[in-house]
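**Student:** Predicted model and sequence follow; I will ask about them next.
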Amino acid sequence: MLDRLKLQHLRYFIAVAEELHFSRAAQKVALSAWDLSEQVRSLEDMLGVTLLIRHPHQMELTPAGEMLLRGANELLRDTLQLLKQVQDLGEAMQEQVRLGYFAPELEPLIIATFGRLISEGGLNLTRLNLPESALQQALLNRHIDVAVGRLMELQNETLACEVLQTGHWGLVLKESHALAAQEHVAPADLRTARLLLLSGHEKSNVMDQFHNLGVEPEVVYQPAQSETAEVMVEQGTGLWLTSSFMAETLPPGLVFRPLEGFAEMELALAWRQGDTSGEQIRDWLKGTG
């Protein structure tokens, strides 16, 4: 019987329970007093309980009726709030959201993370590849709406951040390379190595970590695209210094090996505090994670 219960039944009952008078309640819900009475009786039949005691000139709620009145008001309020949130999300998704990210190798991760939000949530997303040092300012200046980057580079008192994934620095090299036989690569093994680093990265950030470990390898080239870096590794031009977020998208013949002694890399979603589009994207990603 409960599968026939609708929110409308609760709305009718609330009107009667609050007025304790069918004629006055009927005016509130735009029904005749007789139809309203039948709706309440139908609700009682579905629940198998008496909600109202009907006297010739008055009525009163039973204990079950009082319980239902309290719960029904909360349920309707929560339902309306939920529907409003869904409506707001739908409206926000129709607006263009500008996403900034700092390195071309994050493109597969961006697609994997936001793909369902684009296809199922209707998100109108524009992706902008920016230098890592420019992401925070682009958010603050409203040139982008959300950013994906390293948490340490995005944190600001006026920005909200949510960690998406935790990764680490490492090297992409050929399977035949001597270092590929190791599970991890020691920075000391790279003293004379020729490294590649994509142009979106701030060179000083990663090289400072090498310096702190007493190693000064040389970055010989900073290609603009991941595909270019892969080709250069295959040709023996250098070893590609990148993040573990690339590990699952490498072509056959190339492998990723983590670097020892390097700090973890927290990849975060950031948006301006109070910006509903960023908050709604965060909530949607949490709900589908």
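**Tutor:** Looks like it arrived, so ask away.

**Student:** CA atoms for contacts and neighbours, from now on please.
**Tutor:** OK.

**Student:** Which secondary structure element is home to the closest residue to Gly170 other than its chain neighbours?
**Tutor:** Once flanking residues are discounted, Gly170 sits nearest to Pro258: 3.9 Å by C-alpha to C-alpha, 6 or more residues apart in numbering. Per DSSP states H and E, Pro258 falls inside strand 254-258.

**Student:** Run the chain-centre distance for that strand.
**Tutor:** Strand 254-258 sits 28 Å away from the centroid of its parent chain (C-alpha atoms, centre = their mean, to the nearest Å).

**Student:** Show me what that strand is in contact with.
**Tutor:** Strand 254-258 has contacts (C-alpha atoms under 8 Å, 6 or more residues apart in numbering) with 168-175, 180, 182-185, 230, 234, 244, 247.

**Student:** ok, how many other residues are close to the residue nearest to Gly170?
**Tutor:** Residues lying near Pro258 (other C-alpha atoms under 10 Å) number 22.

**Student:** again with Phe256
**Tutor:** 26.

**Student:** what do you get for Arg142?
**Tutor:** Using other C-alpha under 10 Å, Arg142 has 13 neighbouring residues.

**Student:** Trp34 now?
**Tutor:** 11.

**Student:** same deal with Gln182?
**Tutor:** 10.

**Student:** cool, Thr192 as well?
**Tutor:** 11.

**Student:** quick one: it is in a strand?
**Tutor:** No: per DSSP: H, G, I helix; E, B strand; the rest coil, Thr192 lies outside any strand segment and is coil.

**Student:** Please report how far the residue nearest to Gly170 lies from Met246.
**Tutor:** 11 Å (C-alpha to C-alpha, to the nearest Å).

**Student:** then this one, side by side with the first:
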Amino acid sequence: MALTFRQLRYFLLLAEELHFGRATEKLHISQPPLSASLRQLEDELGVTLLQRSSKSVKLTTAGEVFQRQARRLLEELEESRIMMQRIAEGASGILRIGFTPAMLFRGLPLALQKLKSAHPGIEVKLLERSSSDQVEGIESGQLDIGFIHAMPLPDTLEKLTLASEPLLGCVPSHHPLAQRQSICLKDLCSDSFITFRRDLSPYYYDRIIGLFHVADLTPNVTHEVSHWLTVIALVANSMGVALVPKSLIDTQFSNVSFLPLADVSITHESHCIWLKDNEAENLELLISIVQGLQP
């Protein structure tokens, strides 16, 4: 005979009360069914769970262990029941989300946690892609929503600004510049400069190089990479200097210092994007959560 949830409930209440009379009153049953349920449970498990006498009832060592296990089983059952109820009442399906690694430091994990908590029936599929690849993926129907760095967008897409933050100088912590309160663009020109590849991110590349050119400066572009985290990692390994968004301080890389720019002011934006005519419920639920997280 297999264990039943009724047996577990009966046992847990009896284990709490340690008194057959009080347990039967709370269960609204007579004592014989309760005693029979306990005997069947012990026979199935092959152990004695309760020591009974005319004066007392107490848990055995096996009973104490099984009490914890039974409570956990019933809690998981209740969680499953609630989840199934939410699925029946709420949204379900797959939501395909594009992201760049730096979005992990711009609130994306928190938004997804809130989505899962409120709508457990929605299955999230994360796809790491560059910003331009996300734009193509959304237009082609491969992605439902994307989290990108700012770039020119086609008219077919809607956008929500997630963050607008200053760019900071990023230098190795042992670099002489790291001791300053702030730096100027010209201070970065004597070192190897790390930036994105232009073919991968022409918008960002042109903005940064243009910033130097306006000041009649030319950075020594030596390393071109694909991800912000790679930029930080190279700086941490003394491979050069860079300009990076302020939120990347949260990467907590060691051996890196972040310094404000004293002579120029330039911001970096990140966006959430989706098709204008996409009115899928799952998509709207995530957008609503993301909007609610904005300061």
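**Tutor:** The structure has been received and is ready for your questions. Bear in mind the structure is a predicted one, so any value in this text is a computation, not a measurement.

**Student:** After superposition, what's the TM-score here?
**Tutor:** Here the superposed chains carry a TM-score of 0.58, computed using TM-score structural alignment, normalised by the length of structure 1; 200 aligned residues with a C-alpha RMSD of 3.0 Å.

**Student:** quick one on the thing from earlier: superposed on structure 2, where does the strand holding Pro258 of structure 1 end up, distance-wise?
**Tutor:** Aligned to structure 2 and superposed, strand 254-258 of structure 1 gives a mean residue distance of 2.2 Å (mean C-alpha distance after the TM-score superposition for structure 1).

**Student:** Which part of structure 2 matches that strand?
**Tutor:** Mapped onto structure 2 using TM-score structural alignment, strand 254-258 of structure 1 covers residues 256-260.

**Student:** now the helices for the stretch 1-150 of structure 1?
**Tutor:** Residue ranges of the helices in the stretch 1-150 of structure 1, as given by DSSP state H, counting those that start in this stretch, are 7-19, 22-29, 33-47, 63-94, 107-119, 132-140.

**Student:** Redo those as JSON lines? Include distance to Glu218 of structure 1.
**Tutor:** Below are the helices of the stretch 1-150 of structure 1 laid out as JSON lines (distance: least, C-alpha to C-alpha, whole Å):
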{"stretch": "helix 7-19", "distance to Glu218 of structure 1": "68"}
{"stretch": "helix 22-29", "distance to Glu218 of structure 1": "77"}
{"stretch": "helix 33-47", "distance to Glu218 of structure 1": "76"}
{"stretch": "helix 63-94", "distance to Glu218 of structure 1": "44"}
{"stretch": "helix 107-119", "distance to Glu218 of structure 1": "26"}
{"stretch": "helix 132-140", "distance to Glu218 of structure 1": "20"}
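
**Student:** Any idea which of these gets closest to Leu239 of structure 1?
**Tutor:** Leu239 of structure 1 lies closest to helix 107-119 among the helices of the stretch 1-150 of structure 1, at 20.2 Å (C-alpha to C-alpha).

**Student:** By neighbour count, which bits of the closest one are buried? Give me those.
**Tutor:** 107, 114, 117 (16 or more other C-alpha atoms under 10 Å).

**Student:** The second one maps to what in structure 2?
**Tutor:** It refers to Phe114 of structure 1. Checking TM-score structural alignment: Phe114 of structure 1 goes with Ala111.

**Student:** Contact partners for that match?
**Tutor:** Taking C-alpha under 8 Å, 6+ apart as the test, what Ala111 of structure 2 contacts is 286, 289-290, 293.

**Student:** ok, of these, which one's closest to Glu224 of structure 2?
**Tutor:** Val290 (31.5 Å).

**Student:** what sits against the closest one?
**Tutor:** Ala111.

**Student:** any idea how far it is from Glu284 of structure 2?
**Tutor:** In terms of C-alpha to C-alpha, Val290 of structure 2 sits 10 Å off from Glu284 of structure 2.

**Student:** And Leu259 of structure 2, by the same measure?
**Tutor:** Leu259 of structure 2 is 38 Å from Glu284 of structure 2, by C-alpha to C-alpha.

**Student:** So for those two, which sits in the more crowded spot?
**Tutor:** Comparing Leu259 of structure 2 with Glu284 by neighbour count (other C-alpha under 10 Å), the higher total belongs to Leu259, at 21 against 13.

**Student:** Break down structure 2 into its strands, ranges please.
**Tutor:** In structure 2, the segments counted as strands under DSSP state E are 50-52, 57-59, 93-99, 122-128, 145-149, 157-172, 192-196, 220-225, 242-245, 256-259, 267-275.

**Student:** Let's have these in TSV, adding distance to Leu38 of structure 2.
**Tutor:** As requested, the strands of structure 2 are arranged in TSV below (distance: least, C-alpha to C-alpha, whole Å):
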stretch	distance to Leu38 of structure 2
strand 50-52	9
strand 57-59	12
strand 93-99	43
strand 122-128	41
strand 145-149	54
strand 157-172	58
strand 192-196	69
strand 220-225	67
strand 242-245	64
strand 256-259	64
strand 267-275	57
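
**Student:** out of the ones you listed, deepest packed?
**Tutor:** strand 145-149 (a mean of 27; mean count of other C-alpha atoms under 10 Å).

**Student:** contacts for it?
**Tutor:** 96-100, 103, 130-131, 134-135, 138, 268-275, 283.
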